[in-house]
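Undergrad: Quick one: sequence plus predicted model below, questions after.
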Amino acid sequence: MNVDRHPGGRLRAALGWCGQVLSWVVILGFTAIITISVLIPRIGGATPYVILTSSMQSAMPPGTLVVAKPVDPETLGVGTVITYQLNSGDPTVVTHRITEVSITSTGEYRFQTKGDANDAADAKLVRPVQVKGERWYYVPYVGYLTNLVTGSQRQVFTMVVVVGLFGYAAWMFLGAVRDRRRKATATTTVTTTATISETERELVDA
């Protein structure tokens, strides 16, 4: 005997399954974003930035999350993408590609940079003290999400989201276990009832 013959039961089961799949997709998506934008940079000693202009299209359009890792400026060469301060000590940064490396008469390195989508090179040469890091990796458009929360709020938000996601995942897992047990109990009950009915029928026939 099948307890799910009613169409409404099958529909509810299908909707429940779709809801669980969607929930896990959302959980995995948020986990991935937190991992690439916060956890990996922190473990690797890198810093995440968000591309706000179109100077590095098409590879890094506006909204791209770019993670820069500290580097010895003397190891940088032509073709390397770096994140640097517009002016030393200024928090405003730019992520462009090195097109030329030169050394001054005093032995200090200078870097000519240019955005991939720009027609002309940047007006000012970059000094080693301005370099924040070399591009480690980047993810297009993810920066729009991470840019909503900045500074100390990002750490609090990250902890809240992580705890919330793991809590929700545990709740979903426990719910699935309860559903399986209920189905197993219902199946056992139906089987037992059917067996009793068969026994009673045999006794009547006898």
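TA: It's in. Numbering: from 1, shown residues only.
Undergrad: okay, CA-based contacts and neighbour counts for the rest of this
TA: Noted.
Undergrad: hey, where'd the strands end up in this protein?
TA: Using DSSP state E, the strands found in the chain span residues 47-50, 65-69, 81-85, 93-103, 109-114, 131-139.
Undergrad: can you count the residues close to the closest residue to Val131 other than its chain neighbours?
TA: Distance criterion CA to CA, 6 or more residues apart in numbering; nearest residue to Val131, sequence neighbours excluded, is Tyr84 at 4.3 Å. Burial of Tyr84 is recorded as 25 neighbouring residues (other CA atoms under 10 Å).
Undergrad: Equivalent analysis for Arg180, please.
TA: Counted with other CA under 10 Å, Arg180 comes out at 12.
Undergrad: The strands of the chain: which one's closest to Val21?
TA: Of all those, strand 131-139 sits nearest to Val21, with 24.7 Å by CA to CA.
Undergrad: what's in contact with the closest one?
TA: 46, 60, 64-71, 73, 80-85 (CA atoms under 8 Å, 6 or more residues apart in numbering).
Undergrad: ok, Asn147 touching Leu52?
TA: No: counting by CA atoms under 8 Å, Asn147 stays clear of Leu52, with 10.1 Å between them.
Undergrad: how about the nearest residue to Val38 once chain neighbours are set aside, what does it touch?
TA: Distance criterion CA to CA, 6+ apart; nearest residue to Val38, sequence neighbours excluded, is Pro48 at 7.6 Å. For Pro48, the contact set (CA under 8 Å, 6+ apart) comprises 37-38, 41, 65-68.
Undergrad: so how far is Pro62 from Pro48?
TA: 14 Å (CA to CA, to the nearest Å).
Undergrad: what's stretch 110-119 in contact with?
TA: 54-58, 95-104, 120-122, 124-128.
Undergrad: Tell me the buried residues in it?
TA: For stretch 110-119, a neighbour-count test (16 or more other CA atoms under 10 Å) marks 110-116 as buried.
Undergrad: okay, pairing it with this:
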Amino acid sequence: MTAGHVVRRRDLRERTGILWWAGQVFSWLLLFIVLALIAVMIVVPKLGGAKAYTVLTGSMRPQFPPGTLVVVKPIDPELLRIGDVATYQLVSGEPEVVTHRVAGIGTSLAGDQRFVFRGDANNVDDQPVRPEQIRGKLWYSLPMLGFVNSALTGQQRTWLTWAVAGGLMVYSVVMFASAWRERQRKGQ
């Protein structure tokens, strides 16, 4: 047996040992988790025309504790029903929003439609809300991911998406180059 055969057997053993497999499983799992997080926090809401918000208070406990990521899809307020969870602006045109459950739908003395919201953990209704204040209806929610959402600004999300895409491209080039080198070695 030549020295080349010993090296090849050792390389093969290193690539199929328990540590090699553990590294492979870990790297693929990590990749899957990062891609899934990017998908549910950035890509899916963008494609669906939705917006992600973070629950900051305990007013929607137990279903939506603080730190929950809520993804809200725009909806015609006429389609909201009592029991729906929706996000609305506290003051029309201002960025501060609240996500609560529709507790009532009615009209003002002037005949304008008004929505009454209440947090699931609250004993008191919120102030009546006009239709133009409603940002959308809850599409889906994910516990704990709101903390990540709050930590990232819009520009950071963009950079993160590009960094992951670039990392995946580099990873694929390395994998193709490694496979090509392996084929070249086997051909010798």
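TA: Yes, it's here. Please read all numbers here as calculations on a predicted model, not as lab measurements.
Undergrad: Could you dump the strands of the first structure into TSV and include distance to Leu11 of the first structure?
TA: Conversion of these to TSV gives the following (distance: least, CA to CA, whole Å):
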stretch	distance to Leu11 of the first structure
strand 47-50	44
strand 65-69	41
strand 81-85	53
strand 93-103	52
strand 109-114	57
strand 131-139	39
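Undergrad: These: which one's closest to Ala170 of the first structure?
TA: strand 131-139 (29.0 Å).
Undergrad: what about the closest one, how far off from the second structure?
TA: Strand 131-139 of the first structure: mean distance to aligned residues in the second structure after superposition is 0.7 Å, counting by mean CA distance after the TM-score superposition for the first structure.
Undergrad: any idea what Ala52 of the second structure aligns with in the first structure?
TA: Ala52 of the second structure maps onto Pro48 of the first structure when the alignment is built from TM-score structural alignment.
Undergrad: which stretch among the strands of the first structure comes nearest Leu22 of the first structure?
TA: Across these, closest to Leu22 of the first structure is strand 131-139 (CA to CA), at 22.9 Å.
Undergrad: That closest one aligns to what range in the second structure?
TA: Alignment of strand 131-139 of the first structure against the second structure: residues 134-142, by TM-score structural alignment.
Undergrad: Tally up the residues packed near the aligned partner of Gly63 of the first structure in the second structure, please.
TA: In the second structure, Gly63 of the first structure lines up with Gly67, judged by TM-score structural alignment. Neighbours of Gly67 of the second structure under the rule other CA under 10 Å: 21.
Undergrad: are any of the contacts of strand 131-139 of the first structure buried, and which?
TA: The buried subset of these - by 16+ other CA under 10 Å - is 46, 60, 64-70, 73, 81-85.
Undergrad: and which of those is nearest to Leu165 of the first structure?
TA: Proximity of those to Leu165 of the first structure (CA to CA) peaks at Leu65, which lies at 22.2 Å.
Undergrad: Hmm, that closest one is touching Leu52, no?
TA: No: Leu65 of the first structure lies out of contact with Leu52 (CA under 8 Å); the separation is 9.7 Å.
Undergrad: Spatially central residue in the second structure, please.
TA: Met41 (2.0 Å; CA atoms, centre = their mean).
Undergrad: Aligned to it, what sits in the first structure?
TA: Residue pairing (TM-score structural alignment): Met41 of the second structure is matched to Ser37 of the first structure.
Undergrad: Name the nearest residue to that match, sequence neighbours excluded.
TA: In space, Ser37 of the first structure is closest to Pro48, 6.5 Å off (CA to CA, 6+ apart).
Undergrad: Determine the set of other helices and strands touching the longest helix seen in the first structure.
TA: Ordering each helix of the first structure by length in residues (DSSP state H) puts helix 152-205 first. Counting contacts by 3 or more CA pairs under 8 Å, 6 or more residues apart in numbering; DSSP states H and E, helix 152-205 of the first structure packs against helix 7-34.
Undergrad: sorry, back to before: mind listing what the match of Gly63 of the first structure touches?
TA: 54-56, 143-147.
Undergrad: Pull out the buried residues from the contacts of stretch 110-119 of the first structure.
TA: Going by neighbour count (16+ other CA under 10 Å), those have 54-56, 95-99, 101, 121, 125-128 buried.
Undergrad: Format those residues as a markdown table; extra columns: distance to Trp17 of the first structure.
TA: Output for those, formatted as a markdown table (distance: CA to CA, whole Å):
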| residue | distance to Trp17 of the first structure |
| --- | --- |
| Ser54 | 42 |
| Ser55 | 44 |
| Met56 | 42 |
| Thr95 | 44 |
| His96 | 46 |
| Arg97 | 48 |
| Ile98 | 51 |
| Thr99 | 53 |
| Val101 | 58 |
| Ala121 | 55 |
| Leu125 | 58 |
| Val126 | 55 |
| Arg127 | 57 |
| Pro128 | 55 |
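Undergrad: Good, we can wrap up now.
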